[in-house]
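K.L.:
pasted the sequence and its predicted model underneath.
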Amino acid sequence: MADTADKVTRFSAALVEEAGTEGAREHRSARQQLEHWARVGRGVSLRTSAARRRVEAALAGTLPITELTPEESVVFDAEIDAHLEERLARTDMVTDRAAQGFSSVALDELGRMVEYRPDGSTVILE
């Protein structure tokens, strides 16, 4: 018999917050909203229709995105958004840019603009 107990899964705080907001509009808890989004995403990902193959071809760069239908473009955009969010969550742009010799400007935990220099020094910008 398969184990049907709930599994612990981590989500970003931003995603949980968005799920709470959207879930409230749909009369769902944040958890129910995340599960709903997962089921919808699974259904889209599992489709092997011609439209899905066209979106996958556009994602791979073998089909110009200008050839997608409006509905296919929505799925394409959602796939790109998800990929970017995943990539940004695991990438430290300040460190990467410093390794290339570039400074970066970002907000610190207090909301101040800070310049992060390649030598490791920082300057709070007024």
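P.N.:
Yep, it's here.
K.L.:
from here on, contacts and neighbour counts on C-alpha atoms
P.N.:
Will do.
K.L.:
give me the buried stretch members for the longest helix along the chain, please.
P.N.:
In the chain, taking DSSP state H as the definition, the longest helix is helix 70-89. By 16 or more other Cα atoms under 10 Å, the buried positions in helix 70-89 come out as 72, 73, 75, 76, 79.
K.L.:
and the third one, what does it touch?
P.N.:
Residue 75 makes contact with residue 55 under the criterion Cα atoms under 8 Å, 6 or more residues apart in numbering.
K.L.:
distance-wise, check it relative to residue 24.
P.N.:
Plainly put, residue 75 is 24 Å away from residue 24 if you go by Cα to Cα, to the nearest Å.
K.L.:
how about the helices in this structure?
P.N.:
Under DSSP H, the chain gives helices at 13-25, 30-46, 50-60, 70-89, 93-99.
K.L.:
redo those helices as CSV? Include distance to residue 105.
P.N.:
As requested, the helices of the chain are exported to CSV (distance: least, Cα to Cα, whole Å):
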stretch, distance to residue 105
helix 13-25, 22
helix 30-46, 33
helix 50-60, 31
helix 70-89, 16
helix 93-99, 8
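K.L.:
ok, structure two:
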Amino acid sequence: MDIVKNFASIPDCLISLYEKDVSCLSEVLEWHKDSLPGFTPEGFLEIIKYYLLYSLEYPESDVADYVVLHLSGINKDRRYWRDRYNLLSEDQRLSIAEFLNYMKNVDGIQMFKGEIDKNIAEWGGT
């Protein structure tokens, strides 16, 4: 599976289908559910919105689990997170905080609620 080809198809999928159904993201994101750490900061900035949209639509998916665990592990003292955090706008960071705030109550993710709560503030949430 060619990762560039896979991810290149995502914007076309949403432009044509988003209002109706985000399931068009399923094949690529489920296959690459644990790939967020592998993206460059610029790649992370471009792709995170698709992971978030899909996770909200399918909160009990493996993708949602990986996204929540990854984002709730923020540590701005580490260069990895600092580079990504600094590229995001304040609104984007607040969106991630709100995403985590919502997802912490989803069945199966509730066991990580303490860790999620601890890191929501790192994204700019309360």
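P.N.:
Received it, and whenever you're ready, just let me know what you need. If you're wondering where the values come from, they're calculated on a predicted model, not measured in any experiment.
K.L.:
just give the TM-score of the two.
P.N.:
Overlay of the two chains. TM-score (TM-score structural alignment, normalised by the length of structure 1): 0.24; 53 aligned residues with a Cα RMSD of 4.7 Å.
K.L.:
residues near residue 17 of structure 2, how many?
P.N.:
14 (other Cα atoms under 10 Å).
K.L.:
next one: residue 35 of structure 1
P.N.:
Around residue 35 of structure 1 there are 13 residues (other Cα under 10 Å).
K.L.:
surely residue 62 of structure 2 touches residue 29?
P.N.:
No. The criterion here is Cα atoms under 8 Å, and residue 62 of structure 2 misses it with residue 29 at 9.4 Å.
K.L.:
ok so, going back, residue 113 of structure 1 is nearest to which of the helices of structure 1?
P.N.:
Among the helices of structure 1, the nearest to residue 113 of structure 1 by Cα to Cα is helix 93-99 (13.3 Å).
K.L.:
next, the buried residues of that closest one.
P.N.:
94, 95, 98.
K.L.:
what would the residues you listed look like in a markdown table with distance to residue 88 of structure 1?
P.N.:
Compiled in a markdown table, the buried residues of helix 93-99 of structure 1 are given as follows (distance: Cα to Cα, whole Å):
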| residue | distance to residue 88 of structure 1 |
| --- | --- |
| 94 | 12 |
| 95 | 13 |
| 98 | 16 |
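K.L.:
of the residues you listed, just say which sits nearest to residue 13 of structure 1.
P.N.:
Nearest to residue 13 of structure 1 among the buried residues of helix 93-99 of structure 1, with distances taken as Cα to Cα, is residue 94, at 21.1 Å.
K.L.:
for the closest one, which non-adjacent residue is spatially closest?
P.N.:
residue 104 (5.9 Å; Cα to Cα, 6 or more residues apart in numbering).
K.L.:
for the one you found, give its distance to residue 84 of structure 1.
P.N.:
From residue 104 of structure 1 to residue 84 of structure 1 the distance is 19 Å (Cα to Cα).
K.L.:
and residue 80 of structure 1, what is it in contact with?
P.N.:
With Cα under 8 Å, 6+ apart, residue 80 of structure 1 has these contacts: residue 59.
K.L.:
how close does it get to residue 94 of structure 1?
P.N.:
22 Å.
K.L.:
and if you look at residue 23 of structure 1?
P.N.:
Distance from residue 23 of structure 1 to residue 94 of structure 1, by Cα to Cα: 34 Å.
K.L.:
could you do residue 21 of structure 1 as well?
P.N.:
Counting by Cα to Cα - residue 21 of structure 1 and residue 94 of structure 1 are separated by 30 Å.
K.L.:
likewise residue 51 of structure 1?
P.N.:
Separation of residue 51 of structure 1 from residue 94 of structure 1 (Cα to Cα) stands at 38 Å.
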